[in-house]
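Novice: Predicted model follows, preceded by the sequence.
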Amino acid sequence: MTVTTWDQDVYADAMRTGRGPLYLRRPDGWLLPLDVERWCGHVDATDRLVLARCAGPVLDVGCGPGRFAAALARLGVPALGVDTCPSAVARAIAAGGAAECRSVFEPLPGEGAWRTLLLMDGNIGIGGDPLALLRRLRGLARPGALLMVETAPVDVDERLAVHVDNGRGGRGRLFPWARLGPSALRRAAGPAGWRVAEEWTCAERAFTALRPVR
């Protein structure tokens, strides 16, 4: 599967500066704000609920500027972030995390051996095909692994064509994305070889933990 990377000018600039505004925009004008400052900061209380469930080795898919990879490194938990944006990966490494500039659909280190996998900040949308992404992660996971997914906080199930927009006239090319809420993720999990183990919400953010189906 080929994944179109986020715009390497608009998005990369936000990763370098650690500041927004930044949005996903549909051709009809619909906007989804992206929380660049939170992504580029330290883990918060809600993130720490995810960290508490992590056992190494951890693969952070679409790690962005690497706040989870850096926090896990400080805790002594082996972790690797992967992202397709070089500026995001550079920021993750500068923050103290281990990260590589790769797509999750490319060959990765430790295939079949990851104990925890992360899809935070809506990254179930990577590639625009959640089922394909979940199946790929099933192949990366070891038996009994834990996959934690941050979904949309509302029940939504949509496939989008979007571009990154900085609200100041800068925008990238269209690429496929997806938005899933908790119910939609539950529907996608089974056909991809996962079962729901836990669901929780905190600070208006929604999370689902999945385990591989034996």
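Specialist: Everything's here; your move. Numbering: from 1, shown residues only.

Novice: For the rest of this, base every contact and every neighbour count on C-alpha atoms.
Specialist: Will do.

Novice: which stretches of the chain form strands?
Specialist: 23-25, 31-33, 58-61, 79-83, 99-101, 114-119, 141-151, 157-165, 175-180, 194-202, 205-212 (DSSP state E).

Novice: Now render those as JSON lines, adding mean neighbour count and distance to residue 126.
Specialist: As requested, those are arranged in JSON lines below (neighbours: other C-alpha atoms under 10 Å; distance: least, C-alpha to C-alpha, whole Å):
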{"stretch": "strand 23-25", "mean neighbour count": "22", "distance to residue 126": "13"}
{"stretch": "strand 31-33", "mean neighbour count": "15", "distance to residue 126": "15"}
{"stretch": "strand 58-61", "mean neighbour count": "26", "distance to residue 126": "9"}
{"stretch": "strand 79-83", "mean neighbour count": "25", "distance to residue 126": "10"}
{"stretch": "strand 99-101", "mean neighbour count": "22", "distance to residue 126": "15"}
{"stretch": "strand 114-119", "mean neighbour count": "24", "distance to residue 126": "9"}
{"stretch": "strand 141-151", "mean neighbour count": "22", "distance to residue 126": "12"}
{"stretch": "strand 157-165", "mean neighbour count": "19", "distance to residue 126": "11"}
{"stretch": "strand 175-180", "mean neighbour count": "21", "distance to residue 126": "6"}
{"stretch": "strand 194-202", "mean neighbour count": "15", "distance to residue 126": "18"}
{"stretch": "strand 205-212", "mean neighbour count": "21", "distance to residue 126": "16"}
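
Novice: before we go on, here's another structure to hold up against the first:
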Amino acid sequence: MTLTLPWVDDPFAEAMRTGRGPLWLSRADGGRVQLDVERWCAPAAGADHGLLRRCLRSDSPVLDLGCGPGRLVAELLALGVPALGVDVTRAAVARTHGLGGPALCRSVFDRLPGEGRWGAALLADGNLGIGGDPDALLRRVAELLAPEGLLFVEVEAEEIDERLTVRVEGADGRCGPPFAWARLGADATAARAAKAGLTEVERWSSHGRRFLALRHDGIGPVG
């Protein structure tokens, strides 16, 4: 029996090769959340610019976790900010390389360069859901950041805090393997981040998207 992996052996990988959707995260209860493939594969625009300006102000190299096709990495480099993308999908990493951006085909939970020394990190485009365990993910990001380093995280527009099992579904109805995912609003994210030693310093909304800036206080997880 061949092991299949989400984001690797499912319609997402094909969408990264073609730059086109539509794709959805399909829930076990029949609900679907559309993935914004065309926006991810286009140049940085809209709410991305406010996010990138804050990265500029951090005056630090940026680690983009779940970089996808690399639009944020490419734009950071164009602005003169050193950046590295990380993604588990080879097609996404290849697309980032095609834009001239450095990227590694790894999980955020794998060994990464510069652990404990990154001045800034990104979790954009729903990537707070990675692994379906936001507490574990936020603790991992805290390990990657230097003391006083900043995490810029995109959260859900509504105040939710849910863990669920989903599949990536393509336009033809084909689905990849099931995997754990999470969706959190701003309040739930700030509360869980505090337990990981990440303190909220700003929240903002732009073009229908919502974000938090969190600072690593240099202290380990609480509890």
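Specialist: Done, it's in. Since the model is a prediction, treat every value here as computed from it, not as a measurement.

Novice: Quantify their similarity with the TM-score.
Specialist: The TM-score (TM-score structural alignment, normalised by the length of the first structure) is 0.96; 211 aligned residues with a C-alpha RMSD of 1.0 Å.

Novice: thinking again about what came up before, with distance to residue 48 of the first structure as new columns, can the strands of the first structure be given to me in TSV?
Specialist: Converted to TSV, the strands of the first structure look like this (distance: least, C-alpha to C-alpha, whole Å):
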stretch	distance to residue 48 of the first structure
strand 23-25	25
strand 31-33	23
strand 58-61	14
strand 79-83	15
strand 99-101	20
strand 114-119	13
strand 141-151	13
strand 157-165	27
strand 175-180	22
strand 194-202	11
strand 205-212	12
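
Novice: closest one to residue 128 of the first structure among the ones you listed?
Specialist: For those, the distance to residue 128 of the first structure is smallest for strand 175-180, at 3.8 Å, taking C-alpha to C-alpha.

Novice: List the superposition-based mean deviation of that closest one with respect to the second structure.
Specialist: Once the two are superposed, strand 175-180 of the first structure sits an average of 0.3 Å from its aligned residues in the second structure (mean C-alpha distance after the TM-score superposition for the first structure).

Novice: quick check: that strand aligns to which part of the second structure?
Specialist: Counting by TM-score structural alignment, strand 175-180 of the first structure falls onto residues 179-184 of the second structure.

Novice: Surely residue 24 of the second structure and residue 166 touch.
Specialist: No: using C-alpha atoms under 8 Å, residue 24 of the second structure is not in contact with residue 166, being 9.4 Å away.

Novice: Counting neighbours, what do you get for residue 194 of the second structure?
Specialist: Around residue 194 of the second structure there are 20 other residues, counting by other C-alpha atoms under 10 Å.

Novice: That one and residue 136 of the second structure: what is the separation?
Specialist: Separation of residue 194 of the second structure from residue 136 of the second structure (C-alpha to C-alpha, to the nearest Å): 13 Å.

Novice: now residue 32 of the second structure
Specialist: Distance of residue 32 of the second structure to residue 136 of the second structure, computed by C-alpha to C-alpha: 25 Å.

Novice: now residue 65 of the second structure
Specialist: Counting by C-alpha to C-alpha, the separation of residue 65 of the second structure from residue 136 of the second structure is 14 Å.

Novice: same thing with residue 122 of the second structure?
Specialist: Taking C-alpha to C-alpha as the measure, residue 122 of the second structure falls 16 Å from residue 136 of the second structure.

Novice: just residue 199 of the second structure next, same as before
Specialist: Distance from residue 199 of the second structure to residue 136 of the second structure, counting by C-alpha to C-alpha: 16 Å.

Novice: can you tell me which helix in the first structure is longest?
Specialist: Using DSSP state H to define each element, the first structure has its longest helix at helix 130-140.
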